[in-house]
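1. everything below, folded, please.
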Amino acid sequence: MKKFSLFVVVAWCFYHHAAAQADTVQWNVMMGGNKVGFQKQLKNADGTFTEWFQYNDRGRGDSTVSRYRLNDQGYITWIDARGKDYYKKPVFETFRLENGVASWENSAEKEQRKVTGNVSYVPLKINSGTSYAAFFTATDHTLTLLPSGRQKLTVLKDHVLGDGKKVTLVSLSGTGLTPQYVWLDERHQFFAIPSDWFSVMPKGYENTSDELRAIQDTYRENFYKELEGKLANRITTGIAVVHATLFDPKTGSTQPNSTLLIENGMITRVGAGKSISVPTGFHVVDAQNKFVMPGLWDMHVHYGEGTDGLLEIGTGVTNVRDMGNGESLLEKKKQIDEDLVPGPRIQAMCGFIDGAGPYAGPTGAKINSAEEGVAAVKKYKSLGYTQVKLYSSLKPEWVKPIAAEAHKNGMRVSGHIPAHMLASEAIDAGYDEIQHMNMFFLNFLGKDLDTRTPVRFHAVAQNAATLNFNSAEVKAFIKKMADKKIVLDPTISFFETMFVLGPGKPQPTIAAVIDRLPLDMQRQLSSSGALDIPAGQEATYAKSFQNMLRMVKVLHDNGVTIVPGTDDIPGFVLHTELENYARAGISNAAVLKIATLQSATVAGKDKLFGSLEAGKTSDIIIIDGNPLTTMSDIRKVETVIKGQKIYKTKDVLEAISIR
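-> This next block holds a predicted model:
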């Protein structure tokens, strides 16, 4: 899914991609190195511009057409745009600036405002905007944005490509959480956004992506290295956490007035009351009236960059499992492990394998035979991956040999259920784990559905509401999962956004903290991200989500291991996921165990992580509240201790403009 990084972060850069030139210009949209769409711009005879933007991400993806007009300084004065958003929901955008009055309308907004001077309107759902040239005529290279905010452009580096073309790397700050990096041509027009996940490259220059990304990554990495130096308090002596109300995930109980001693990043002693004295010279962290527990685990991320790392650390997530990424993940993991940049420990990496074709996943190995799948498993093993994630376009008959090779190499097997295969059959073929709750429900809807496409969402939204939990078929499948120790990573919160969200309302996954985010993010996250729900089926879709949530508790009660994953905005959505488990009826103590020791056990890391005991790694969060009694207090993480480093979450989040 990777929804957050794909639509919100990339969109902040896209707003400024209009090119004021007379001929048609084309960029290709690339995912995982494969062309999946395009962006075209044409200057019309009347001086307006037409822009087409579309791409296919496994059956999803924006498809829009816009017309707009720029003034002599490159600022947009009129726009009329229509199309479909990522989930194929109709979207539109209109904007007009006349006689000092700006008016705009889209699916979530209808506003009018008097303005003075030049302003740059930021469309909500359509990829159109001002020329980058406007930054170079503005004071301090800074633009005033509508509806709110300011954005500053900083020139970082000039570069000459192999054919002699001159390009310039710039950063944009003031919107989003951290700077976004964009390449411009010699006329200060948009040239490229290179990435190993989602790139926009000019036609004919696709092979320069790695070259440009290498330069870009140097600046990005230096930015996060500087932040790490400012935010991490590195303790060279021992650390003592005193007066702690210490949570034990094994028993679900707490021990008041506890002391933990830490040396060289390891917990050396744990005890209550005066049973432990603090050695001279230790750095003391007073946790009086605070809840102290192991760091949280997110078992479903697609780790992007340091922004993800800051969000995780700033919310108490100290350990993650990456569920599919480009090979640049190896370098990102190395930098975190060497304490160069802030971020959670990437405790497990999953090698992504999908069948080649129009609905193939955005990254990883895209295979044409079982033999190629077996070869992909061997490669992932050699790179240090501990798990493989199989995807929707695989032929069902390929699963068994690929899974056998993974098990032969000591690797776990998980993923989506391939199209025209049931989850029960995937388990028989070798699955150890299933990603996403919709894949569980699809097991009862037959094999005729083409689940490579968004039908895997709509079919569940239309049918989960009527699933009979007491049927023999459902009970037998749950028993099969429990008996075979099949793990489920439900990412349940994501489905509330997809099935329930109404226009103009904050996404449920982020509603509890949306007022703490930058205004431009609030605007994006308050616009609908749900499926296009057919008229009259709103209640059905909502009830289907409730049944999915109810199933989390049923599975837990029947001995199926649950691990918390987000596949969404890092950190904050994990809190929502845990709140939803409690909302489903799982006890708070069990939820905290799921988020710590249970996840560490599934990742094979429980000998060193998941509980606060002597001999385990220092992996501690201090909470100004008690999530054992009030689950929403999991959001009140105040201090994170990771090894010999202490982070104050307030400082971490404020560094990325979050209050």
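2. going forward, measure contacts between C-alpha atoms and count neighbours the same way
-> Noted.
3. tell me the SS of Val399?
-> helix (DSSP: H, G, I helix; E, B strand; the rest coil).
4. residues in contact with stretch 58-73?
-> 47-56, 76-88, 126-128, 130, 133-134, 137, 358-361, 452-454 (Cα atoms under 8 Å, 6 or more residues apart in numbering).
5. distance between the ends of it?
-> 39 Å (Cα to Cα, to the nearest Å).
6. what distance separates it from the centre of its chain?
-> 24 Å (Cα atoms, centre = their mean, to the nearest Å).
7. what does stretch 440-447 give?
-> 26 Å.
8. check stretch 338-357 too.
-> The answer for stretch 338-357 is 12 Å, by Cα atoms, centre = their mean.
9. flag every buried residue along that stretch.
-> 339-355 (16 or more other Cα atoms under 10 Å).
10. picking that back up, out of the contacts of stretch 58-73, which are buried?
-> Going by neighbour count (16+ other Cα under 10 Å), these have 48-56, 76-88, 126-128, 130, 133-134, 359-361, 452-453 buried.
11. test my guess that Lys110 contacts Arg96.
-> No: look at Lys110 against Arg96 with Cα atoms under 8 Å: they stay out of range, at 12.0 Å.
12. mind listing the shared neighbours of those two?
-> Ser103, Trp104.
13. so for those two, which sits in the more crowded spot?
-> Per other Cα atoms under 10 Å, whichever of Lys110 and Arg96 has more neighbours is Arg96, with 19 against 12.
14. for Leu517, which non-adjacent residue is closest in space?
-> Distances taken as Cα to Cα, 6 or more residues apart in numbering place Ile658 nearest to Leu517, at 5.0 Å, with adjacent residues excluded.
15. that neighbour and Gln546, how far apart?
-> 31 Å.
16. could you do Ser382 as well?
-> 42 Å.
17. next helix or strand past the helix or strand hosting Phe499?
-> Using DSSP states H and E, Phe499 maps to helix 492-500. Sequence order places helix 519-525 as the next helix or strand after helix 492-500, per DSSP H and E.
18. what's in contact with the host helix or strand of Ala375?
-> In the assignment (DSSP H and E), Ala375 maps to helix 370-382. For helix 370-382, the surrounding residues in contact (Cα under 8 Å, 6+ apart) are 351, 353, 365, 367, 388, 398-399, 401-402, 405-406, 409, 411.
19. go again using 10 Å as the cut-off
-> 327, 349-355, 364-367, 385-388, 390, 394-395, 397-411 (Cα atoms under 10 Å, 6 or more residues apart in numbering).
20. show me these that map onto helices.
-> Among those, the ones falling in helices (DSSP state H) are Glu397, Trp398, Val399, Lys400, Pro401, Ile402, Ala403, Ala404, Glu405, Ala406, His407, Lys408.
21. to compare against the first, here's the next sequence to fold:
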Amino acid sequence: MRNLLATTALAALLLATGAAAQTPVSELAKPPADAKRFTIMSPAGRHGEIQYWTAPDGAVMSRMSLLLRGQAWEEDETVRLGADGAIAEYELRGSSPQGDVAETFRVADGLAVWKSQIDGGSAKYTRPAFYLPAGFSPIAGNLPIERMIATGQDVDMLPGGRAHAEKLATATVGTGASAQTVTAWSITGLSGTPFAVWTDANGATFATIGGLSFIRAGYEGDQPALEKAQDEALARKSPELARTLVETPSVPVAFYDVRAFVDGKRFAEHQTVVVDKGKIVAVGPIDKVKFPKASRIVDGKGMTLTPGLWDAHMHVGDDYTGPSELSLGVTSVRDPGNNDALTQARRARRAAGELLSPHVYASSLIDGKGPNTAQIANVAATREEAIQLVDAAKAKGQVGVKFYGTMDPAWIAPAAAEAHKLGLHVHGHVPAGMRPAQAIAAGYDEVTHIYFVAMQAMPDDVVNHSNGIQRFQGVGRYAKDMDLNAEPMKSLIADMAKRGTAVDPTLVVAESLFVPENGDLSPSYAPYVGTLPPTVERGFRQGGFAPADGTTRADFRASFKKLVELVGVMHKAGVPIVAGTDGSGLELVRELELYVEAGFTPAEALAAATSVPARLVGADKHTGTIAVGMDADLVLVDGDPSKTIGDLRHTRLVMMDGKLMEADKLRAAVGVQGRPAFEAAE
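-> As a prediction, the model looks like this:
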């Protein structure tokens, strides 16, 4: 149920004959009346279903329909098991937002061969190994997990890797005759960090729970309790990480002879930065700054010390998000929407020293009710409810509210006014039917995603449906033709600069959706190839959205180029730009590389991930810059980002609140086996 971004004559023949064409919905498999049903759901409601059954010839089959904020998946899956119980033949058909879904796998004559929409390969097959498809694969994703639970043994995976299951917790679901006990298992080896899967008493998959949950039909009401139980069970492992990955120096720490990014705006050579008791106590040239003899000296020759980075758009997924972000040098994140109860619980555990995590500045996500409601939203049905949800965000300890695309435009001004009265930051998607200038006039302090800024210049039919797939397809079709020096963009940019309205562009998201064809290696992830499980690295070659009729990939790429240009024009005009990923965090430095392409200097790009977001959330008086009196949130990187911004990937030491962490140990804790490459290669 988990969608993982995961040379012989015979191999060549099988690769050449793999499925290649989109299968229309009318030709996908028809489930029988007695098929087992799973509901795809979130707190926002139902998004689709999966049905499973065994065909007369013994093949195990599934049929999935999923509609998520205007993005549609229609697929079927056919699996035949071999004598060893593993997958011997596999086929996935249908369509997705990326276009065709066409994937095959086969074992024959001691050789396993696969062909997907993004790759193809082969491997000798000498013992049981489970193929994990690149596509959305309900059955194939379940089978290795059920095998581990049945045998108590790890399983080998194809294209590579080894999976492990560990019991987490049990829970009772259902009532009366439908009541049963289910078990949560922590699965590792597939996605880098652990995730949970629930099984029934027979070891069959019962549910996977998260922002998007898959749960056996009839038990949808048990989703919140299962999510709470698995989060608490996974959380019991977190205090050990907080203890073992962090060192609290007993003496001052002197970063000696570093290139330092000081004052939030410039690089200075041959500097010494001294930290004591969690604060920066001295900054200056090496021949002028003195430090106590008992200090711990970090030789920074050839290295660069920067403020701890900010990921200004990170939906915290679980407790492992913390070590993962810290390994990248990120000491502060803005979470622009999540399960608020889990956010509050993590905040409390971090304060108690039981969770290793960056500082999290969280917003409550508020949306209206409709087919494109955000799956993690607090949902309002009326203007009054929208205002009440703003009040609730303040009561929960959030620092902001993020409005979403299904909000009634008429609710924005009163809800934003309430937020400002309470001291909350207002940001978000632009609701369908509004343009960004209207949202800003109604109270937005910040616009999220560059394609919502571009909505100012889009035709009405795009704007009126911009809470669904049109926010991508419409912008991909028309953005290339925007004149950024003419109306309506000229006035919008000038007004944003005058008001100080910020933008969280997430250019890396737009790049991933508009630029690559299936099989292209993403520049966001290219430096990390070889450091993550093969099932994860396959996702590095996931293509973008398939262009709608009448558009081409060239149109999408031209529109993306114009979006990059738009960020540069806004920056030059004085619009605050903050760097975020809306992804795993690995994409952050690529975001900064795109800013440099847009015309930022490396120093200006780095400021977008340090001092500018700190100022945006009102934290700039204590963090975000290297200066005397500031919190010791720092990262030491190997290289010279003043010339090559990509060198920020090469973290060596991270300091947060004056505590030291080795980046290599943080990477290992989240399943990253090695350092990123200095130069990405196809």
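22. TM-score of the superposition?
-> Comparison of the two superposed chains (TM-score structural alignment, normalised by the length of structure 1) gives a TM-score of 0.92, and 639 aligned residues with a Cα RMSD of 2.3 Å.
23. which of the ones in helices among the contacts of helix 370-382 of structure 1 are buried?
-> Trp398, Val399, Lys400, Pro401, Ile402, Ala403, Ala404, Glu405, Ala406, His407.
24. now which residue in structure 2 aligns to the fourth one?
-> Spelled out, that is Pro401 of structure 1. When structure 2 is aligned by TM-score structural alignment, the residue opposite Pro401 of structure 1 is Pro414.
25. name the SS class of Arg269 of structure 1, please.
-> Per three-state DSSP, Arg269 of structure 1 ends up strand.
26. how about it, what's its match in structure 2?
-> Checking TM-score structural alignment: Arg269 of structure 1 goes with Ala282.
27. from what I can see its match touches Pro292, true?
-> No: shown here, Ala282 of structure 2 and Pro292 do not form a contact pair, counting by Cα atoms under 10 Å, at 11.4 Å.
28. any shared contact partners between the two?
-> Ala254, Val274.
29. of these two, who's got more company?
-> Ala282 (18 against 11).
30. wait, what's in contact with that one?
-> Contacts of Ala282 of structure 2 by Cα under 10 Å, 6+ apart are 254, 272-276, 289-291, 626-629.
31. swap the cut-off to 7 Å and go again
-> Val273, Val274, Val289, Val628 (Cα atoms under 7 Å, 6 or more residues apart in numbering).
32. over in structure 1, see which of those survive.
-> On the basis of both residues aligned by TM-score structural alignment, their matches' Cα atoms under 7 Å, what survives of the contacts of Ala282 of structure 2 in structure 1 is Val274, Val628.
33. and the contacts of Ala282 of structure 2, which of them are in strands?
-> Val273, Val274 (DSSP state E).
34. the contacts of Ala282 of structure 2: which two are farthest apart?
-> Val289 and Val628 (12.0 Å; Cα to Cα).
35. can you check which residues contact both of these two?
-> Joint contacts of Val289 of structure 2 and Val628 (Cα under 7 Å, 6+ apart) are Ala282, Val283.
36. of these two, who's got more company?
-> Val628 (18 against 15).
37. which position in structure 1 pairs with that one?
-> Checking TM-score structural alignment: Val628 of structure 2 goes with Ala614.
38. three-state assignment of the residue nearest to the spatial centre of structure 1?
-> Closest residue to the average C-alpha location of structure 1: Asp568 at 3.7 Å, with Cα atoms, centre = their mean. Secondary structure assignment for Asp568 of structure 1 (three-state DSSP): coil.
39. would you check the span in structure 2 matched by the top helix by length along structure 1?
-> With secondary structure taken from DSSP H, structure 1 has its longest helix at helix 209-231. Mapped onto structure 2 using TM-score structural alignment, helix 209-231 of structure 1 covers residues 223-245.
40. quick one: contacts of the matching stretch?
-> 168-169, 184, 196, 209-210, 319, 354-356, 661, 665-666.
41. picking that back up, give the aligned range of the helix holding Phe499 of structure 1 in structure 2.
-> Helix 492-500 of structure 1 maps onto residues 507-515 of structure 2, going by TM-score structural alignment.
42. so how far is the matching stretch from its chain's centroid?
-> With Cα atoms, centre = their mean, you get 13 Å for stretch 507-515 of structure 2.
43. check which residues of it are buried.
-> Buried residues in stretch 507-515 of structure 2 (16+ other Cα under 10 Å): Leu507, Val508, Val509, Ala510, Glu511, Ser512, Leu513, Phe514, Val515.
44. ranges for the helices of the stretch 501-650 of structure 1?
-> 519-525, 538-557, 572-584, 588-593, 599-602, 649-654 (DSSP state H, counting those that start in this stretch).
45. for Val36 of structure 1, which of these is the nearest?
-> helix 519-525 (23.9 Å).
46. the closest one - contacts with which helices or strands?
-> On a contact count with 3 or more Cα pairs under 7 Å, 6 or more residues apart in numbering; DSSP states H and E, helix 519-525 of structure 1 meets no helix or strand.
47. what range does it cover in structure 2?
-> By TM-score structural alignment, helix 519-525 of structure 1 lines up with residues 534-540 in structure 2.
48. what about the matching stretch, distance to the chain center?
-> 14 Å.
49. which parts of that stretch are buried?
-> Buried residues in stretch 534-540 of structure 2 (16+ other Cα under 10 Å): Pro534, Thr535, Val536, Glu537, Arg538, Gly539, Phe540.
50. and stretch 519-530 of structure 2, by the same measure?
-> In stretch 519-530 of structure 2, counting by 16+ other Cα under 10 Å, buried: Gly519, Asp520, Leu521, Ser522, Pro523, Ser524, Tyr525, Ala526, Pro527, Tyr528, Val529.
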